[in-house]
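[1] Mind folding the following:
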Amino acid sequence: MKKWDLRGKRTLVTGGTKGIGKAIAEEFLELGAEVMIVARNAKEVGELVRLWQAEGRAVTGLAGDVSVEADRRRIGAAVEERWGALDVLVNNVGTNIRKKVVEYEPAEYLQIFDVNLFAAVELCRLCYPYLLKGTGASVVNVASVAGSVDVGSGAPYGMTKAALIQLTRNLAVEWARFGIRVNAVSPWYTDTPLVEKVLQQPERFQRIIDRTLLNRVAQAEEVAAAAAFLAMDRASYITGQNIVVDGGMAAKGI
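    So this is what the prediction gives:
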């Protein structure tokens, strides 16, 4: 497994205190990366950073809302101050409100777009000059199978994830000549706080399991492993791809 690591990779992970984001940050740290996590809750960021630092990890954190321009500017300033360059950007943060299309208030679906899509676009734009200075630089966008098929998550969520997958392809084309790779991972239902209430519904849970070849939901660490591989130099010929982490869901018909 020589060189299958992320040693020295300067990495920014959004939504890094819970679920898939936390698992990604932890995986990257274990593989030798230097990580900066961003999340809205300052207490959670501080506690997690102190825990990992006590373990000897190269980690810092910043409390901020990636959907707010002023906070994004603070994120950029923190990257500038700590590294002046960036090797990996992980756009992980996400939210959802599950309703039928006709039931949404405009403010609700705009919130989903702001957090899931527009924040990722703006962070890519913000981090672009730092990625140019990075070594083997890449972006990993955390999308969802909801961006490809309906999974009962609500239309706005699926729309934002579909757009994030397309953003991945477009940026891969635009940035290839600069040596910046851009890829996405699309998880199926994963055991995280975001879907906790869904997985607690027996009938819904059974429908999910019945659809999944591996007969279980994913663990956040399994999605993190895919993200880590895409960020490795070993994945240097992979760009513009959407890696589906779905336990075989998409392969199953009836």
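[2] CA atoms for contacts and neighbours, from now on please.
    Fine.
[3] At which residues are the strands of the protein located?
    For the chain, the strands defined by DSSP state E cover 10-14, 34-39, 59-63, 88-91, 138-142, 181-187, 242-245.
[4] residue ranges for the helices of the stretch 1-150 of the chain, please.
    19-30, 42-54, 69-82, 106-113, 119-132 (DSSP state H, counting those that start in this stretch).
[5] Any idea which of the strands of the chain gets closest to R98?
    Of all the strands of the chain, it is strand 181-187 that lies closest to R98, at 17.6 Å by Cα to Cα.
[6] same for that closest one, what does it pack against?
    The helices and strands touching strand 181-187, judged by 3 or more Cα pairs under 8 Å, 6 or more residues apart in numbering; DSSP states H and E, are strand 138-142, helix 155-175, helix 220-231, strand 242-245.
[7] Spatially central residue (nearest the centroid) of the chain, please.
    N92 (2.3 Å; Cα atoms, centre = their mean).
[8] Quick check: chain neighbours aside, which residue is closest to that residue?
    V142 (4.9 Å; Cα to Cα, 6 or more residues apart in numbering).
[9] shouldn't the one you found be in contact with N116?
    No. Judged on Cα atoms under 8 Å, V142 makes no contact with N116 at a distance of 9.4 Å.
[10] Please generate a structure for the following sequence too, so the two can be compared:
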Amino acid sequence: MAETEMGCREQRWSLKGMTALVTGGTRGIGFAIVEELAGFGARVYTCSRNEKELNERIKEWEIKGFNVRGSVCDLSSQDDRQKLIGSVTSAFEGKLNILVNNAATITLRKSLDYTLEDYSFMMNTNFKSPYHLCQLAHPLLKASGNGNIVFISSVAD
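    This next block holds a predicted model:
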């Protein structure tokens, strides 16, 4: 990033000292959100089902000087969501300023071709997960004194 761009960014606003959890932060909109938050100085934690992709992105962010950590997490799993919040709690000393519920999944096929497992996976990832993460993150958001929740959605959900 050019020095003048960085100077302009710092003049607009800063997220230094803030913490953020962005689900699905290794691609697409989630990736852009992680980059933007980290670029403004926030410490960011993200997750992905794909360990190889997660490790590649974390290396990229380290090279850019961003403070981003992450872990593998299947958000359709209640146990994985609880482990994720446990990791975030440890990483951010029990405080979280920003929760971005971004991760989602879609299986494209005709309605009659969906299996019950397909439906359960999509509902657990796209609907149960954000709701449950808000519940789990509530104590951390409250402890920060400045908690914010962002939901990313799509017409595909």
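[11] Need the overlap of contacts for V142 and N116 of structure 1.
    Jointly contacting V142 of structure 1 and N116 under the rule Cα atoms under 8 Å, 6 or more residues apart in numbering are V93.
[12] Take the helices and strands packed on strand 181-187 of structure 1 and write them to TSV, including distance to V49 of structure 1 and mean neighbour count.
    Formatted as TSV, these follow (distance: least, Cα to Cα, whole Å; neighbours: other Cα atoms under 10 Å):
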stretch	distance to V49 of structure 1	mean neighbour count
strand 138-142	22	27
helix 155-175	28	20
helix 220-231	18	22
strand 242-245	28	20
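[13] between the helices of the stretch 1-150 of structure 1, which gets nearest to F229 of structure 1?
    F229 of structure 1 lies closest to helix 19-30 among the helices of the stretch 1-150 of structure 1, at 9.8 Å (Cα to Cα).
[14] before we move on, the earlier item: just put the helices and strands packed on strand 181-187 of structure 1 in a markdown table and tack on distance to E69 of structure 1.
    Shown next, in a markdown table, are those (distance: least, Cα to Cα, whole Å):
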| stretch | distance to E69 of structure 1 |
| --- | --- |
| strand 138-142 | 19 |
| helix 155-175 | 19 |
| helix 220-231 | 26 |
| strand 242-245 | 28 |
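[15] of all these, which lies closest to V59 of structure 1?
    helix 220-231 (16.2 Å).
[16] which residues in structure 2 does the closest one match up with?
    Mapped onto structure 2 with TM-score structural alignment as the criterion, helix 220-231 of structure 1 occupies no residues.
[17] Could you quantify the relative orientation of that helix and helix 19-30 as an angle?
    60 degrees (axes from the mean of the first three to the mean of the last three Cα atoms, to 10 degrees).
[18] Return the angle between stretch directions for helix 220-231 of structure 1 and strand 10-14.
    Using the same axes, to 10 degrees: helix 220-231 of structure 1 against strand 10-14 is 140 degrees.
[19] Show me what M122 of structure 2 aligns to in structure 1.
    So M122 of structure 2 corresponds to I112, using TM-score structural alignment.
[20] ok, now S90 of structure 2?
    By TM-score structural alignment, S90 of structure 2 lines up with E81 in structure 1.
[21] ok, now G70 of structure 2?
    Using TM-score structural alignment, the equivalent of G70 of structure 2 in structure 1 is G61.
[22] In contact with the closest residue to that match other than its chain neighbours, which residues are there?
    Once flanking residues are discounted, G61 of structure 1 sits nearest to I37: 4.7 Å by Cα to Cα, 6+ apart. With contact taken as Cα under 8 Å, 6+ apart, I37 of structure 1 is in contact with 12-17, 25, 45, 59-62.
[23] Distance-wise, check I165 of structure 1 relative to V45 of structure 1.
    28 Å (Cα to Cα, to the nearest Å).
[24] picking up where we left off before, residues in contact with the equivalent of the residue nearest to the centre of structure 1 over in structure 2?
    Here N92 of structure 1 is matched to N102 in structure 2, going by TM-score structural alignment. N102 of structure 2 sits next to 22-25, 29-30, 151-153 when contact means Cα under 8 Å, 6+ apart.
[25] Could you measure from N102 of structure 2 over to W13 of structure 2?
    N102 of structure 2 sits 23 Å away from W13 of structure 2, going by Cα to Cα.
[26] one step back: please report how far the match of N92 of structure 1 lies from I29 of structure 2.
    8 Å.
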